[in-house]
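Engineer: Pasting a predicted model and its sequence here:
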Amino acid sequence: MLLPLASYLLWAVFVVSWWAAGAGLGTGDLALAVSVLGIVGLAASVAASYLVYALLNRASLHFGRTRALLRNAISGLESRIGTAGQEALLPLTSAEEGLYKLSRGEHERSAVLWALLASVPIVGWIFLVAALWFLSRDFAKHCRLEELVLEDVDRTMKGAGLQGVSVRNVPVGSRDVLGAAVVIASLIELLSVFLLGPAGGLVLIYLTVGAFSLIWLDLSIRDPNSHFSFHSQLEPDILRSLPDSVSGAGTEGVA
């Protein structure tokens, strides 16, 4: 969080200084300071954008690993289900349908593209909010659909005479309220252009969006931790009952 915070503070000082210089509130030395701040802020933005890349890439790897894990678990159960009867066949069919919905419902987002957009000076914070909003919604949807599949896998395993897996809800919030707050605050602050002028209004919007983005970044780092912890317990449970189910998922991401 230090790099995003440094980037925000540097660009905050930059835009305020630029606004002051444009309003004739500074001296010639202020123009030089603004130029230096711009160069340093650009370097900080590029470095901070790596965090955006890391968060999106972490999500993509986890989603891919989860799909592989569930796919292999269902395949392993299919080979055991022949003599188990309807008690295991029905939840297995439901698990296959749930996995299909999970696979169709998850979209691959380019971590590189969003990191590049977030590194754009000043306006990159708007792209950052969009990326974090997409990320939080993707995680919330992933957890919801994954839980449905795991419930069916658990029922199938028990119906086939195997030890079931621990299924507990570990939701990750979509943070839609936070996203709506950013949009509403930005729209309200657009009215400030009548008091502060176009430049002053844009400066105020940047300060607000940037502050919300820092909060959202911290939440995006911490929110999935409980879900990852759940997976660190889930995979050994599946491995004990279906030894071949995790081996095929080992190269498709991290929990």
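Structural biologist: Good, I have the coordinates. Numbers count the residues shown, from 1 in each chain.

Engineer: contacts, neighbours, all on C-alpha from now
Structural biologist: Will do.

Engineer: Please enumerate the helices of this protein.
Structural biologist: Ranges of helices in the chain, per DSSP state H, are 2-22, 28-78, 86-105, 111-118, 124-159, 176-190, 193-222, 225-241.

Engineer: would CSV of those with mean neighbour count be doable?
Structural biologist: What follows is those, written out as CSV (neighbours: other C-alpha atoms under 10 Å):
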stretch, mean neighbour count
helix 2-22, 19
helix 28-78, 19
helix 86-105, 18
helix 111-118, 20
helix 124-159, 21
helix 176-190, 14
helix 193-222, 17
helix 225-241, 16
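
Engineer: Use this one as the comparison:
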Amino acid sequence: MYVTDYSPLLLSLKVAGISTFFVFIFGVFFAHLFSRKKFFGKSIIESLFMLPLVLPPTVVGFGLLILFGKNGFIGSWLLNWFDFQVVFTWIGAVIASIVVSFPLMYQSAAAAFESLDARMENAARTMGASNWRVFWTISFRLAWPGLLAGLVLSFARGLGEFGATLMLAGYIPGKTDTIPMAIYFAVESGQMEKATFWVVIIVALGFSTIMWLNWWSRRNIERYKNDNA
């Protein structure tokens, strides 16, 4: 079947790319902060971070709809001050992707930072290095393999997000129709060939992403073994 409208592919890549950008920044920030700090309520906050990973996507979407709807706390503020509405826009799809993919980034980043030897960072500080320099020259570089794994997984998760996106962004052809949306509504309307086409596309994207991550991980493990042989 020949598909002339490739907007679901372009929109999916756009949404996944933008959401991954923000997820990476906030995931790395909070993971590094929490890996080096101990305070009351830390476990509660981390549990909240990981909650979207275990909740049904529709529940996450319902929470976002309550928050960003016209009568929601954030939604009403955006509407009154900026005359802007998140619901039924591609930005809503980005927000949904950020929320559902953040736990993967945070989990990977936290594991990466916690595996580092804190004595290396402390030694750099005693030599006069600022916390910012210690982070970029030591923490970030040593944790990069784990951070990259979280980055790739977050992108793949954002690419395949459906439930929360449907609740917050809805389905508007040419505006909020990501690939998962296009598949669902193609099946609903009996357009099985169209649904099959998009299934093949998203499976190929997801498979190639995971394959690349596995290849990159094996290459780095082999390099590490050779360097320490």
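Structural biologist: Good, I have the coordinates. Here the structure is a predicted model, which means the values were calculated and not measured.

Engineer: After superposition, what is the TM-score?
Structural biologist: The TM-score (TM-score structural alignment, normalised by the length of the second structure) is 0.28; 95 aligned residues with a C-alpha RMSD of 4.8 Å.

Engineer: What is the longest helix seen in the second structure packed up against?
Structural biologist: Counting residues, the longest helix in the second structure under DSSP H turns out to be helix 192-227. Contact analysis of helix 192-227 of the second structure by 3 or more C-alpha pairs under 8 Å, 6 or more residues apart in numbering; DSSP states H and E lists helix 140-159, helix 179-188 as its packing neighbours.

Engineer: List the contacts of the first one.
Structural biologist: Right, helix 140-159 of the second structure. Contact partners of helix 140-159 of the second structure, identified using C-alpha atoms under 8 Å, 6 or more residues apart in numbering, comprise 12-13, 15-17, 19-20, 23-24, 28, 97-98, 100-102, 104-109, 111-113, 116, 206, 209-210, 213, 217.

Engineer: Pull out the buried positions in it.
Structural biologist: Neighbour-count burial for helix 140-159 of the second structure flags 140, 142-143, 145-159 (criterion: 16 or more other C-alpha atoms under 10 Å).

Engineer: next one: the longest helix of the second structure to chain centre, how far?
Structural biologist: 17 Å (C-alpha atoms, centre = their mean, to the nearest Å).

Engineer: in that helix, what's buried?
Structural biologist: 194-195, 198-199, 202, 206, 209, 213, 217.

Engineer: how big is the angle separating it from helix 140-159?
Structural biologist: If you take axes from the mean of the first three to the mean of the last three C-alpha atoms, to 10 degrees, helix 192-227 of the second structure sits at 170 degrees to helix 140-159.

Engineer: Distance of Leu51 of the second structure relative to Trp77 of the second structure?
Structural biologist: Leu51 of the second structure sits 26 Å away from Trp77 of the second structure, going by C-alpha to C-alpha, to the nearest Å.

Engineer: And Leu213 of the second structure, by the same measure?
Structural biologist: 41 Å.

Engineer: cool, Arg141 of the second structure as well?
Structural biologist: On the measure of C-alpha to C-alpha, Arg141 of the second structure and Trp77 of the second structure end up 40 Å apart.

Engineer: got it, and Lys194 of the second structure?
Structural biologist: 40 Å.

Engineer: How about Val187 of the second structure?
Structural biologist: Distance from Val187 of the second structure to Trp77 of the second structure, counting by C-alpha to C-alpha: 37 Å.

Engineer: go on, Trp144 of the second structure?
Structural biologist: Separation of Trp144 of the second structure from Trp77 of the second structure (C-alpha to C-alpha) stands at 38 Å.

Engineer: Next: Ile44 of the second structure.
Structural biologist: 28 Å.

Engineer: Gln107 of the second structure now?
Structural biologist: Taking C-alpha to C-alpha, one finds Gln107 of the second structure at 32 Å from Trp77 of the second structure.

Engineer: again with Val200 of the second structure
Structural biologist: Counting by C-alpha to C-alpha, the gap from Val200 of the second structure to Trp77 of the second structure is 41 Å.

Engineer: likewise Ile98 of the second structure?
Structural biologist: Distance of Ile98 of the second structure to Trp77 of the second structure, computed by C-alpha to C-alpha: 20 Å.

Engineer: between the two, which one's more packed in?
Structural biologist: Ile98 (26 against 16; other C-alpha atoms under 10 Å).

Engineer: That one is in what secondary structure piece?
Structural biologist: Using DSSP states H and E, Ile98 of the second structure sits in helix 90-114.

Engineer: Could I get the buried residue list for that helix?
Structural biologist: For helix 90-114 of the second structure, the neighbour count (16+ other C-alpha under 10 Å) marks 90-113 as buried.

Engineer: Same question for stretch 51-62 of the second structure.
Structural biologist: For stretch 51-62 of the second structure, by 16+ other C-alpha under 10 Å, it's 52-53, 57-58, 60-62.

Engineer: Between which two of these is the distance greatest?
Structural biologist: Spatial extent of the buried residues of stretch 51-62 of the second structure (C-alpha to C-alpha) is set by the pair Leu53 and Phe62 at 14.9 Å.

Engineer: what's near enough to touch Ala185 of the first structure?
Structural biologist: Ala185 of the first structure makes contact with Thr208 under the criterion C-alpha under 8 Å, 6+ apart.

Engineer: and the nearest residue to Val182 of the first structure once chain neighbours are set aside, how far is that from Leu178 of the first structure?
Structural biologist: Leaving aside its chain neighbours, Val182 of the first structure sits nearest to Val209 (6.4 Å; criterion: C-alpha to C-alpha, 6 or more residues apart in numbering). Per C-alpha to C-alpha, Val209 of the first structure is found 11 Å from Leu178 of the first structure.

Engineer: From Leu151 of the second structure, how far out is Met105 of the second structure?
Structural biologist: 6 Å.

Engineer: overlap in contacts of those two?
Structural biologist: Common neighbours of Met105 of the second structure and Leu151 (C-alpha under 8 Å, 6+ apart) are Phe24.
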